[in-house]
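Enquirer: Can you look at this prediction? I've put the sequence above it.
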Amino acid sequence: MMQEREIPILPLRGILVFPYMVIHLDVGRERSMAAIEEAMLLDRQILLLSQKEMEIDSPTIDDLYTVGTIVDIKQLLRLPGGTMRVLVEGICRAEVKEFLAEDPFFKAQVERFPGNERMSPELENMTRSLTHQFEEYARLGKKVSPEAIGSVLAVKEPGRMADLVASHLNLKIEDKQAVLGAIDVSERLEKLTELIMREIEILELERRIGLRVRKQMEKAQKEYYLREQIKAIQKELGDKDEKQAEIEEYKEKIEKANLTDEAREKALKELDRLEKMAASSAEGTVVRTYIDWIIALPWNKASRDKGDMHKAEKILEEDHYGLEKVKERILEYLSIRKLTPNMRSPILCFIGPPGVGKTSLAKSIARSLDRKFVRMSLGGVRDEAEIRGHRRTYIGALPGRVIQGIRKAETKNPVFLFDEIDKMSSDFRGDPASAMLEVLDPEQNHSYADHYLEVPFDLSKVLFIMTANYIENIPRPLLDRMEVIHLSGYTEDEKVNIAVRHLIPKQMKVHGLKEIVVRLDSACVLKIVRGYTRESGVRNLEREIANVLRKVAVRVVKKEWKPRTLTPEDIETLLGAPRYFYRTVGFEPEIGAAVGLAYTEVGGDVLTIEATPLAGKGRLTLTGKLGDVMKESAQAGLTFVRSQAESLGISKDFYDQLDLHIHVPEGAVPKDGPSAGITMATAMASALSSRAVRQDVAMTGEITLRGNVLPIGGLKEKVLAAHRAGIKTIILPEKNLKDLEEIPEEIRKELEFRFVKRMEEVLDIALLPVSKSQEFLPQLPVYNTDFTQPESRPL
């Protein structure tokens, strides 16, 4: 029967008391001692409630569970230091209905649950199951005494037996509280059965793990015992200890290796660690690998540079046609190296389009210097450890690829090529571009510290060469330490010479053909260059030559081939119709069409920019897949034309009644850059003033609002494209005069260059007078000058 009463409360930390339990409690908190004093004055009964959090020193009502155990204080002992020790015995469960006070002690109105339940068949079944589970728990855990097992088995009341079992289980306070809070006996037995089965499963797992560990320990002890026996037998027979032999072998290698003092000290220190390790230690393998790396590196081994300048020059000429600036720079380096052997190596960076020979040029430099060559591709490298190496704390750690390349070269001064340095990227694993600074910086790389080696290595004698396609993608701090050499695209003549000297002999050998069977002369190569390739380099040219030779090889094997020199017509028969046509311009002057020059990834090209006025409201339409910079150039050009309308003979208010449409072919190819500014301005001025533009004149340059012409890039490629298209006169910014030396002399002789500072000079050169333009005017319906009546007149 349930009863309600007021009773003092004693909070417990990290402990829980069940009914019928007898236990000693040490009490030290003021409120707790006050509650015990109150209970002793009344009926010696007090309610024990567990705290939800053990760490709380001064709990509040919210920090206590609401279900606890009413206990009878059997004994009270005051200890030195102001604490108490009480002996309590659990009587029954109780649930707090209302907390009445917190100070000077907790006090509450509680409801008691005496627990005089009767045995039923269902409870008896659950009790028997719990008893068997408890016996299994005691057998596995070996922490429950036989007397405790006997006392549990002797209890016949199901609720009391459940409480007694729960008190002997090694459970968390939360789980014990769940059992204590289960007022219904069947619910309590069910909850306790679930908990004890979980504990049995954990104990079973611990037992299996313990057996496995014991077996492994027994195996290790057995192996150790057998090894010790082998050592003793070897000692008796006079055989040498295997481990000691290994240590002595390493010592001999370290002495013979030409190491620096710091490297030798580090190697001997690691060897001393290895000697003290057990033979079967996993750490031993890591130390052996590390010592092998230190011994293998060329700390003081260097190759001697060739002193014969003429021989080096001959090698460069054999391997590469053209590239005079690059060859001149290498010969300068060799000369200075001969005069001052201890000079620091430069860091060269070759920047140019794909296929112009950047990587093969680095190989030729190594051959001309008689040095070892190492290549590392940086495309897609985004892990800093690729450069600096991994620390030896990681499994499978290795030095960075720089140190790996030095080991492969077996000298401390190879030619080291970092290919595609503009393709590096960074992510959460670090920034490899920043790690490259220590590799390349002459002020730091004499003591380069790899994370794996942890010993400085001298990289100052290495000749580092970089290659990149775009200078804009190279990180600025890296670029600052490089000497940039630009490799522009090859001219047609250079491509033909490269093919005749290098590509054709190489591909003839690859395809098993000889000159007596087939020959390709300059005319055939020129046909391939113009009709089947469109590139700055010669990579596709080599593929097309290989394509020709493959088709010849098939005919030779079928015995359908007569030995001969191929003609351009044979090339078209073998490769099919030409895929590319270099744009040539008509030489009849046109109104509203100006010839511009463009710089693309595959070299230069000519663009005819068209401008057409239409009746409208002053809107400017731009088509041809133009980028933002090119659109802004068109706006700047239109502003200039409006400012010069009177001098050009254009109506001042033309922009109120006319739309302008500017189109740049080819419409599917993205185009951007400022160098089409003067071309678009010329086309607009021509269309609005009805003055024809000379089609034998091409132009390139950036325009400002005030009509100044600014310099541009890619001059060589643009001039070559103009020459191919049959242009005779090229208008260039005056500040590009210095770049004219890049143009081959034979091309310069065939062209006329006009250098300008102002847009007015461009218009004077490119536009014909109105009197000479009449015959080139198409008859189109347009609006007359008063913009009221349409009539048919030439634009």
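Expert: On my side now, so go ahead.

Enquirer: From here on, just use CA atoms for contacts and neighbour counts.
Expert: Noted.

Enquirer: next one: the helix or strand containing Ser771 to chain centre, how far?
Expert: Element membership for Ser771, per DSSP states H and E: helix 770-773. Centroid separation for helix 770-773 versus its chain: 62 Å, with Cα atoms, centre = their mean, to the nearest Å.

Enquirer: If we go by neighbour counts, what in whatever helix or strand comes next after it is buried?
Expert: Sequence-wise, the next helix or strand downstream of helix 770-773 (DSSP H and E) is strand 779-783. For strand 779-783, burial by neighbour count (16 or more other Cα atoms under 10 Å) applies to 782-783.

Enquirer: What helices and strands are in contact with strand 779-783?
Expert: On a contact count with 3 or more Cα pairs under 8 Å, 6 or more residues apart in numbering; DSSP states H and E, strand 779-783 meets strand 603-615, strand 790-794.

Enquirer: for the helix or strand containing Cys349, packing partners?
Expert: Of the helices and strands defined by DSSP H and E, Cys349 is found in strand 347-351. Secondary-structure packing of strand 347-351 (3+ Cα pairs under 8 Å, 6+ apart): strand 463-468, strand 483-486.

Enquirer: now the first one and strand 347-351, what's the angle there?
Expert: The reference is to strand 463-468. Taking axes from the mean of the first three to the mean of the last three Cα atoms, to 10 degrees, one finds strand 463-468 and strand 347-351 inclined to each other by 20 degrees.

Enquirer: before we go on, here's another structure to hold up against the first:
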Amino acid sequence: MSKTSNQLYESLMSGDYASEGDLIQLITDDEINEDGTEEVFSDLIPILSVRNTVLFPGVVIPITVGRQRSIRLVKKAQKGDKMIGVCAQIHPNNDDPSWDDIYHVGTVAKIIKMIVLPDGNTTIIIQGKKRFRITETVSEDPYFEAKVNYLEENFPEGNKKIQALEESLKDAAAKILQLNPEIPREAQVALDNIDSTPFLTHFLSSNINAPVESKQRLLEINDGIDRATLLLELMMKDIQMLELKSEIHKKVHTDIDQQQRDYFLRQQMKVLQTELGEEGPEKEVEELRARGRKKKWPMEVARHFEKELDKLLRINPSAAEFPITINYVETLVDLPWNEVTKDNFDLKRAMAILDRDHYGLDKVKDRIIEYLAVLKLKNDLKGPILCLYGPPGVGKTSLGKSIAAALGRKYVRMSLGGVHDEAEIRGHRKTYVGAMPGKIIQNMKKVKVSNPVYVLDEIDKLSSDFRGDPSSAFLEVLDPEQNSTFTDNFLEVEYDLSKVLFIATANSLDNIQPALRDRMEIIEVTGYTMEEKVGIAKKHLIPKQRKEHGLKGKDLTFERAALVKIIEDYTRESGVRNLERLVGKVIRNVAKSIAMEEEYTKKIGVQQIRKILGGEVFDKEIYQDNSVAGVVTGLAWTSVGGEILFIETSLSRGKGKLTLSGQLGEVMKESAMTALSYLKSKADKLGIDYRVFESYDLHIHVPAGAVPKDGPSAGITILTAIASLYTQRKVKSKLAMTGEITLRGKVMPVGGIKEKILAARRAGLKEVILCSKNKRDIEEIDEQYLKGIVFHFVDTVDEVLEIALMKEVVEDPIRFHIETQVKAVEN
């Protein structure tokens, strides 16, 4: 774009052109002969296929031809009227294109000059004249020839949209000239001399930075408005790319050293902030210093804080260390150091709050009242570490809120389920990217007092991996002798946690490491009886669910029998979580009837419960069946409370093989082998012929085989089942037992007695056999849980069998086979 059209034409005709850039120019008089007459174009023209180039009318470009077919075409045209058709190739890498490999819309061009190069190639300089479309292919040899239909330009005159598009195209072209330093400045003069809108679009289309496909689309569009619009879009994309390149160029190439530039800008910023009265780093530091003076923190912490502020003033505000240090000192000043809430020592009020929020749990309530009483008398007591241990749904977590309300303290809860990174407890060191304090300090910062009730929920769900052991990090947190000097990795100074009342919750103590368990006072929160569940439902669950579902007390009530049916026939749990879900389901059914203006029963009875909840889920009859020998009911402890457990046994002809099934753990397998060994040693005393053990295979099975079972509590249950099977004596009806045995026939005590007794009551059992040493556990249980159950305390296996086995013998094929086998052996 360095020469005007007349200058370029003269230089081309004389062969005096400076560079290839000078060749890609415009000639405005594209359809006028030298004598002033309008050029006439033939309908049959030779077609030259070109690579990576789209020729537009009025544009002059050089083309180098090297294919024999193209050379023949050019030489033939040069001798004739010098007119050729130029079409772009669809695939530029194709050296021998066919008609299907070229676009069928092209531009007829006039050969202005032909130059034969020394290497045999020929360069021609051509000028585009008029667009055409191929209508019929005539020949491919010796070169392409085709009949064409010439396309007229469709630019409506006087159209305001055309005028606007023309101005926009010129502005976009000027912007490109401004952003691209490689284009000569004289190109702007050439643009200003163009007064033909069609030629403006052809000229810009030829010179924009766009792929061949896009330029071909521009060539094929007849409508002037559509062509100009598409061209403007392509030019705007080119402008965006040039602006991005320019921005990158400015960022990469800097005239001044970066540090000097930053220093200069910082000095300017300080001056401007001083003039405007706005805050700078110094003012922010002074505000932090003023806040620090109001804190009631230890002297060593105050000195450390001042030291960090002085260090902050020496750090470059743009340095990466500056925001880290700011975050650190803000954390220090935001923490509550000696800000405490005043405890409420009204013990009667505290007991009323505990009774209001929780039904039962007398042992836990007494422990809290004891703590308040000592605190009231001494007015200085380090926070005890309580651990509420029991099955899910019994109210352990919500008890923490009630304790906070009773004390008048703030409440904060930290869920430990799935925590496996020690840094979540102790925090990260400041040197790490994204460092922050641990969750203990974060929650203290959030609660803004240093003596809250802090609930550590699900402490038995802590896990460990390569990032450390969080449970070990709690050894310091939960030790009243050490937590006054708790050190978080992020804080780097000691923080006093001794005023915090920590309350941990756990479903199982087995998963808590012994050292951590030793630091906590274990308070057992056992399951509820049926009477307690009815009381909880009436006092808490039903009002809560009514409120959540938008109902009032007058809209529905529950009969006691309906609640009993839900508890006995639709739930089997120690807590009340599932009971609350089922109560909510019943209330939702009523809410639907009210919303749909349907008739419904306001007083929910047993019939409505069965209609809404469907058939009973649990059947109590299975716990009362003693018609088959070799089946005994045991008692087991699980993480969700007590459960009854059946031990089933059977005999089959064989060679004395023992089979165990039901996914038993190692302890239960050992109990089974111990029971069988003991029974073999006492066979004569029980009236069992010892030779039977060699003639029959014994199979011991515990139902629900998909559930893992283990623990030292099924020894006497397995022994009783085997003895009943071999003697074919029935087991006493509605009897359960729990205890471990030794080879000498001693009965050993087991744990989880209260949960097991509650399970026996739920199952409708009337008698329970326990080790005599478990009598102390029974004495600690409230008498209301023991009503209707007779306890047998034993020391030996003989006492167990005396109580459990009835004199009645079952007549069945197994006994017949045993007697037959014995007689056969005797004969």
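Expert: That came in fine, so what should we check first? Note that the coordinates shown come from a computational prediction; the quantities given were computed from them, not determined experimentally.

Enquirer: how about Phe791 of structure 2, secondary structure?
Expert: strand (DSSP: H, G, I helix; E, B strand; the rest coil).

Enquirer: number of nearby residues for the corresponding residue of structure 1 for it?
Expert: Matched across to structure 1, Phe791 of structure 2 falls on Phe753, judged by TM-score structural alignment. Look at Phe753 of structure 1: counted by other Cα atoms under 10 Å, it has 18 neighbours.

Enquirer: Does Phe753 of structure 1 touch Thr729 like I think?
Expert: Yes: between Phe753 of structure 1 and Thr729 there is a contact at 5.9 Å, judged by Cα atoms under 8 Å.

Enquirer: Would you mind finding the match for Leu509 of structure 2 in structure 1?
Expert: So, by TM-score structural alignment, Leu509 of structure 2 is matched to Ile471.

Enquirer: what sits against the closest residue to the match of Phe791 of structure 2 other than its chain neighbours?
Expert: Excluding its sequence neighbours, the residue lying closest to Phe753 of structure 1 (Cα to Cα, 6 or more residues apart in numbering) is Ile730, at 5.0 Å. Residues near Ile730 of structure 1 by Cα atoms under 8 Å, 6 or more residues apart in numbering: 697-699, 719, 722, 751-754.

Enquirer: what's the farthest-apart pair in those?
Expert: Greatest spatial distance in the contacts of Ile730 of structure 1: Ala722 and Arg754, 13.7 Å, computed using Cα to Cα.

Enquirer: Those two - which one has more neighbours?
Expert: Using other Cα under 10 Å as the criterion, Ala722 of structure 1 and Arg754 rank with Ala722 on top: 29 against 17.

Enquirer: mean shift between the helix or strand that one falls within and structure 2?
Expert: Assigned by DSSP H and E, Ala722 of structure 1 falls within helix 715-724. Average distance, helix 715-724 of structure 1 versus aligned residues of structure 2 after superposition (mean Cα distance after the TM-score superposition for structure 1): 2.2 Å.

Enquirer: got the angle for that helix vs strand 603-615?
Expert: Using the same axes, to 10 degrees: helix 715-724 of structure 1 against strand 603-615 is 70 degrees.

Enquirer: against structure 2, where does the helix or strand just after helix 715-724 of structure 1 fall?
Expert: Moving toward the C-terminus from helix 715-724 of structure 1, the next helix or strand (DSSP H and E) is strand 729-733. Mapping strand 729-733 of structure 1 onto structure 2 (TM-score structural alignment) gives residues 767-771.

Enquirer: which residues does Ala721 of structure 2 contact?
Expert: Here Ala721 of structure 2 is in contact with 629-632, 647-649 (criterion: Cα under 8 Å, 6+ apart).

Enquirer: And it, what's its match in structure 1?
Expert: So, by TM-score structural alignment, Ala721 of structure 2 is matched to Ala683.

Enquirer: host element of that match?
Expert: Per DSSP H and E: helix 677-689 holds Ala683 of structure 1.

Enquirer: Show me what secondary structure element comes after that helix.
Expert: Where DSSP H and E defines the elements, the next helix or strand beyond helix 677-689 of structure 1 is strand 697-699.

Enquirer: Structure 2: matching residues for whichever helix or strand comes after that next one?
Expert: The helix or strand immediately downstream of strand 697-699 of structure 1 is strand 702-703, counting by DSSP H and E. Mapping strand 702-703 of structure 1 onto structure 2 (TM-score structural alignment) gives residues 740-741.

Enquirer: Next: stretch 112-122 of structure 1.
Expert: Counting by TM-score structural alignment, stretch 112-122 of structure 1 has no counterpart in structure 2.

Enquirer: Any figure for the gap between Tyr783 of structure 1 and Leu658 of structure 1?
Expert: 9 Å (Cα to Cα, to the nearest Å).

Enquirer: Show me whatever sits in contact with both of the two.
Expert: In contact with both Tyr783 of structure 1 and Leu658: Ala615, using Cα under 8 Å, 6+ apart.

Enquirer: where do the strands sit along the stretch 101-250 of structure 1?
Expert: For the stretch 101-250 of structure 1, applying DSSP state E, counting those that start in this stretch gives strands covering 106-113.

Enquirer: What of the stretch 251-400 of structure 1?
Expert: Going by DSSP E, counting those that start in this stretch, the stretch 251-400 of structure 1 shows strands at 347-351, 373-377.

Enquirer: Relative to Phe457 of structure 1, how far out is the residue opposite Met299 of structure 2 in structure 1 once aligned?
Expert: Under the alignment (TM-score structural alignment), Met299 of structure 2 pairs with Asp261 in structure 1. Counting by Cα to Cα, the separation of Asp261 of structure 1 from Phe457 of structure 1 is 12 Å.
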